[in-house]
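S.K.: prediction below, plus the sequence it came from.
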Amino acid sequence: MKSQYLKIIISLSVIALIFIARLSYLQLFTDRYALNAANTSIKIEYIIPPRGVIFDRNGKILVGNQPAFEISYTAALLKPDFDTLGFCKLVNISKPAFIQTMKSIEQEKYYSRLTPMTFMKNLSREDMARIQELIFKYPAFSIVPRPQRQYEINTSGNLLGYTNQVNDNDIKKDSLYYLPGDIVGKSGVEKSYEKELRGEKGMRYIQKDIRQRSIGSYKNGELDKEVVTGKDLTLTIDYDLQRMAEEMLVNKHGAIVALDPNNGEILTMATGPDIDPNLFTGPEKSRNLYKLANDTIYENKPTFDRSVQGTYPPGSTFKLLTALAAMQMGVMTDKTIFPCGRGFFYRGKSIKGHGGADPLIPSIQVSSNCYFTYAFINIIKKYPGNPSKGVDEWQKIMESFGLNKYMDNDLAVGAKGKIPSGKFYENRMAALYKANGSKKDPKNWDEMSTGAIYNGMGQGDVMLTPLQMANFVAAIANKGWYYTPHIVKSIDGKPNPDPRFKKKHYTAVQNPQFYNVVLKGMEAVMLRGTGRGLMSKDFTQLAKTGTAQVPQGKDNSIFVLIAPADKPKIVVAAVMEHAGFGATWAGPACTTIAEKYVTGEMKREHLYKKMVTSSFMPEYKRQYVADMKRKGWYKEPVVDSVKLKKIKDSLKAIQDKKIKVKNTNVKPIKSGAK
């Protein structure tokens, strides 16, 4: 009995010794509990670093920082005799507003009595100076410097992006860094390069007494961490070109993208409508963001970046790839001639055509719908009885040009577009058979019934982003390879280390002769074809026009261009929604961008002025009204009877010669003039 009792005593003693030893180790030899964020005697004060500055490729500052301040609140420091009215007067708010703010803070998910919470943001320097003199009377509140973004330009809001306070998802993604109230990049470059731009917070460990008052640094600052400023970014963007492109997109929906084909650097990535990034700062920031996100009238959607998110039928620009794929698959050569007199006629279907029965180069020159439709029919029928096999082979060739997939670049958003597969058409044919009660095998699908016949001329089911259009043209300029398009050239003055942007991607078409004839066709477009009106005496250009039919209204205007012809430095792609012919609208946008980049100046100002002063808003309004009427939601605008009466009275007064109208610019019409 005694031996058992002794064993129990020894066991308990051993356990007690282990417990005491472990407790001593934790308290004497580690800071695990001393540095716990919830510990009442040691607190961490964070120093927020300024975000990195963003430059364009020529060193122009696009985004910098400006001093900004906010007031933080720690509930544990609020005294029972807190002077509410005095504090409200100091920060210039009403007592009800103060009470409402305090309630909102207490309802926040990450609220803690020991954690500083944001009470007021966006203090001006004048307010900060005034409040700072008396804030010591209210120890629960303190002024916290938090640098704010300052935009040095008034365009390219989608490209640059904006910052805002973190939400739950941001904290979950990086809970070791972000705390409630922190700032994070929400879109554009600010989002895609967040880790580089944000820097590293500084930390100071402060000892507090029982009343949460600071009594000095912990361990003389041995554990403190210095703040590290965010890294500066130099973009590949040429802001002179970017601004030109944005100006040409005013009152238009569309995009203009320019690349350097030699390295994949994005020189211009403009979208219309554009956003002034200054709307992302200041006290009206939240309201502005809400307005931008909800601006859908006339399909404006300013936060939708059409250069990388918009997908469009590429129209006749796609005929370049149809030719390359057909030659690669061996279903035609550059000497092949199709029966294209006065248009396309096939199994009872007719398509308006251009030119006659010509080989490839003249067909590119005149943009023959007939020629490239027949070329695609040959692709479909390469394997008799198995159209899916031919289409799948074509799809792989297209994907090698960067189509039908996300481009794995450094942009915050993007769309993959669409290049249909054989299975896609089998499913469509199966649906048609089911609707008709047919039991035929959908694997031997029909190019007419499925609509696949239109893909060869860039209509049908093919959808590309403007960035993808520019990229496939870069691959043609390089005769079979391209670099992934990217937007950051260097980080803190050192070349962008991302290996994705140093790898050459080779297309499935590697025969240089195939490219030579396609490039000859693009040359013919500018010399004597659909783009001849945009030819320049100062630099050479290779191009392809595109006019894509869309169901909503007028055609989309599309254009792709390479310049100069012998040693390409730039490729440009432009899409103007519901504008009309490719050479009429998208063409001038592309050639003026190329001219500025290649020659260093704008020599054909009339083209630039034409773009800047034109507006497609009436067409967008017409489509909007038609759509609203179709849905039964349209309401006729209410006429202001008072204003209408004033207008009528003014007109009557003019007619009665009670008001004299003088116009010194009016000249008498000569006899016989029209």
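M.R.: Now that the structure is in, tell me what you want to look at.
S.K.: contacts, neighbours, all on C-alpha from now
M.R.: Noted.
S.K.: where's residue 406 relative to residue 56, distance?
M.R.: From residue 406 across to residue 56, the span is 25 Å (C-alpha to C-alpha, to the nearest Å).
S.K.: of the two, who's got more company?
M.R.: More neighbours surround residue 56 than the other of residue 406 and residue 56, with 22 against 14 (other C-alpha atoms under 10 Å).
S.K.: mind giving me the packing neighbours of whichever strand or helix holds residue 96?
M.R.: For residue 96, the host element (DSSP states H and E) is helix 95-106. Counting contacts by 3 or more C-alpha pairs under 8 Å, 6 or more residues apart in numbering; DSSP states H and E, helix 95-106 packs against helix 84-91, strand 117-123.
S.K.: report the buried residues of the first one.
M.R.: Looking back up the chat, that one is helix 84-91. Within helix 84-91, the residues scored as buried using 16 or more other C-alpha atoms under 10 Å are 87, 90, 91.
S.K.: what angle separates that helix from helix 95-106?
M.R.: 90 degrees (axes from the mean of the first three to the mean of the last three C-alpha atoms, to 10 degrees).
S.K.: so where do the strands sit in the stretch 51-200 of the chain?
M.R.: Using DSSP state E, counting those that start in this stretch, the strands found in the stretch 51-200 of the chain span residues 54-55, 61-66, 69-73, 117-123, 141-145, 148-151, 163-165, 183-185.
S.K.: second one coming, line it up with the first:
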Amino acid sequence: MRRQRKTKGKTSSLRFRLNLLFFIAFLLLAILVAQLGYLQIVFGDKFESEVERTDKTVVSGNVPRGVIYDAKGRILVGNQAENAITYTKSINVKSSEMLATAKKLTKYLKVDVTKLQKSDLADFYLADADNYGAIIKKLPKSQLYDSTGNSLSESKRYHYANAYVIKNVDLSLSDAEQQVATIYTKMASAYQLSTVYLKDNNVTADEVAEIGEHLSELPGVAVGNNWTRNYPNGDSISSILGNVTTEQQGLPEDSLNQMLTTGYSRNDRVGNSYLEKQYESILRGTKSQTQVEVSSSNQILNTLTEYSGTKGSNLNLTIDSAYQAKVEADLQTVYNSAKTAGVTKYSDGAYAIAMNPSTGAIYAMAGIKNNPQTNKMTDDALGVINRTFVMGSSVKGATVLGAMMNGVITPTNNTLSDDAIYLPSTPVKKSVYPVGTFSSMNAVTALEVSSNIYMMRLAMLEGKAAYSPHTSIKMDDNIFQTERNYFQQFGLGYKTGIDLPGEVDGYIGSTLNEYNQLKVGSALDLSYGNYDGYTLMQMGQYISTIANGGYRMQPYLVNSIQKTSNSGEKDAVIYQKQPVTLNRVGFTNDQLAVVKQGMYNVVHGTQAWGTAHTLKDVKPSMSAKTGTAQSFYYNPDDPNNTNPPETTTLSFVGYAPSDNPKLAIAIVFPNLDVNNEGGYNTTLAKMMVEDYFKLEGDN
């Protein structure tokens, strides 16, 4: 009996405990249900909105660049609008999703297949989830797990998978696959929420229509517009205008970081040379601002243009494209005649510039670069600012004015001996005419007949020379500095300040020989332009300084900047170039009158050895100075040649009309055959002056 009671008591206790446990569980469940109900009723809307939450992000977009016009309002560089197919990359979009979109898109779009890198092909291969999974299984454990057994990051695994594919998988593609791969690679190259062009030229109307009908199946794809630079006047002065990078090229490597900090994107198209580069901040405009609404699942829900951007401002150049074309054609004609005459065997080109002597405005600049090995000619207008040449006698106007400023001659007392100069162990230093032709001459005659002897005697006076023929000559150690200081006032040997990148200084020869002795003979050569080298732009600035009465003007190509209206037309002028005087050369009007008379006589004088009398009938009247310099052909394929072929460089500077200059010109034909009959510089000068005034209607 006692045993039965004990068993019964134990059973009741167990039942009580189970019932209590069930009750507690029921109570907790009831509390949980009540809490869930409370949250649903009280905070349901809040949680639902949180689930449906969207983010809004502002994305920048490019606008058309400004237009470049010539001096008469003709378009030199414009924009051509074209249909384009774009892709905007969503946040965290998967490679497999982009691949699926690319495959669908090839049903409606044909793109130019690009040559892809192996890494790009591997990315395309791994975009297929099945391929990626299969490759991961083939990787060794060391490329999947670290030393502690933890999985490597997905980026590291992908890196190893990519390398494996490059090394072990045949990545050759069919034509259809190449289309998909090209589109996919462009999609993959985009940053999140950035837009790239999948096809930005030659998009057909059928492609636009087909894609437009299926946009709902092509997430991120859109039909948009693109612009490209066009050149209504052809490739005239293309080397001056510069060019713009493609979207694939993006920002130039040498200025990448700087441009990124100023609001550029890596794939922005920017000016990367000359005017397009120099005025990039003006031509680029202000980017558009578009608000992109993204869902919690990172899908783009809506886009809203907040700011349409401002089109780039326009450049109005000083160059007259009609005159520019004439100068280019004239230069080509004269250079071809030199080729026909057989005197361009070592010639590496020819160059010409025309400008307003009073303001520095450039009317035309042209250049031909010739390859003596291949005989191939290319446009090289930039050679006007980035190539230097020994110009010869064209600089003698600066020599004479320098001597008068130095005080060794005056406007009324400037007659010097014209006896040749004989230095030890050196060929006689003389002029082109026979020794003894003149016993003496004044500055005006020296310019007309281009006397080298006269210029050397000026240098000897400036250097306080002690001279005995055939025996010795000594000069002040600072003679080079003295001569160059006067040349510098005219801009010879120094950058002119033109608004183009890439301008160079002149070539300045050494002053001491290998024995650390003063190169006296070279100091004499410098006086008549046969030692230092100058750019043609410097020569144009120099002759303009003489023509305008002594003001060294800064050359320029951009005359004004105008905004662009919403319709794409010219709007308000926001910048007007004002001529800049860099310095006033320190000669007097009387001193200048001597040189101007000499340059007038170069064309209109009566001396038998005058160098440009063939131009005396040119209308309007011209004043000028010709130049002939000894030069040597440098063969880049034989840089160590100690005996290069001797050549001749012809140059020319002048202005017209003589009494009221409106045009200044400079010309150089480097490295012609020493036996050439000359005349190429003066022939071109005649054409350039007559063409200008014919176009301007001022004869």
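M.R.: Sure, I can see it. Treat the numbers as computed from the prediction; the structure is a model and nothing was measured.
S.K.: make TSV out of the helices and strands packed on helix 95-106 of structure 1 and add distance to residue 509 of structure 1.
M.R.: Putting these into TSV (distance: least, C-alpha to C-alpha, whole Å) gives the following:
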stretch	distance to residue 509 of structure 1
helix 84-91	68
strand 117-123	56
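S.K.: tell me which of those sits nearest to residue 142 of structure 1.
M.R.: In terms of C-alpha to C-alpha, the element of those nearest to residue 142 of structure 1 is strand 117-123, at 9.6 Å.
S.K.: who touches the closest one?
M.R.: 68-74, 101-102, 105, 111, 180-181, 282-283 (C-alpha atoms under 8 Å, 6 or more residues apart in numbering).
S.K.: buried residues in stretch 565-580 of structure 1?
M.R.: By 16+ other C-alpha under 10 Å, the buried positions in stretch 565-580 of structure 1 come out as 565, 568-580.
S.K.: what's the closest non-adjacent residue to the most centrally placed residue in structure 1?
M.R.: In structure 1, the residue lying closest to the centroid (C-alpha atoms, centre = their mean) is residue 305, at 4.1 Å. Excluding its sequence neighbours, the residue lying closest to residue 305 of structure 1 (C-alpha to C-alpha, 6 or more residues apart in numbering) is residue 271, at 5.9 Å.
S.K.: work out for me the element the aligned partner of that neighbour in structure 2 sits within.
M.R.: Aligned by TM-score structural alignment, residue 271 of structure 1 pairs with residue 367 of structure 2. In the assignment (DSSP H and E), residue 367 of structure 2 maps to strand 362-370.
S.K.: what sits against residue 533 of structure 1?
M.R.: Here residue 533 of structure 1 is in contact with 526, 583 (C-alpha under 8 Å, 6+ apart).
S.K.: quick one: what's aligned to it in structure 2?
M.R.: When structure 2 is aligned by TM-score structural alignment, residue 533 of structure 1 is paired with residue 614.
S.K.: quick check: that match vs residue 685 of structure 2, distance?
M.R.: Per C-alpha to C-alpha, residue 614 of structure 2 is found 11 Å from residue 685 of structure 2.
S.K.: hmm, back to that, aligned counterpart of the residue nearest to the centre of structure 1 in structure 2, please.
M.R.: Counting by TM-score structural alignment, residue 305 of structure 1 lines up with residue 382 in structure 2.
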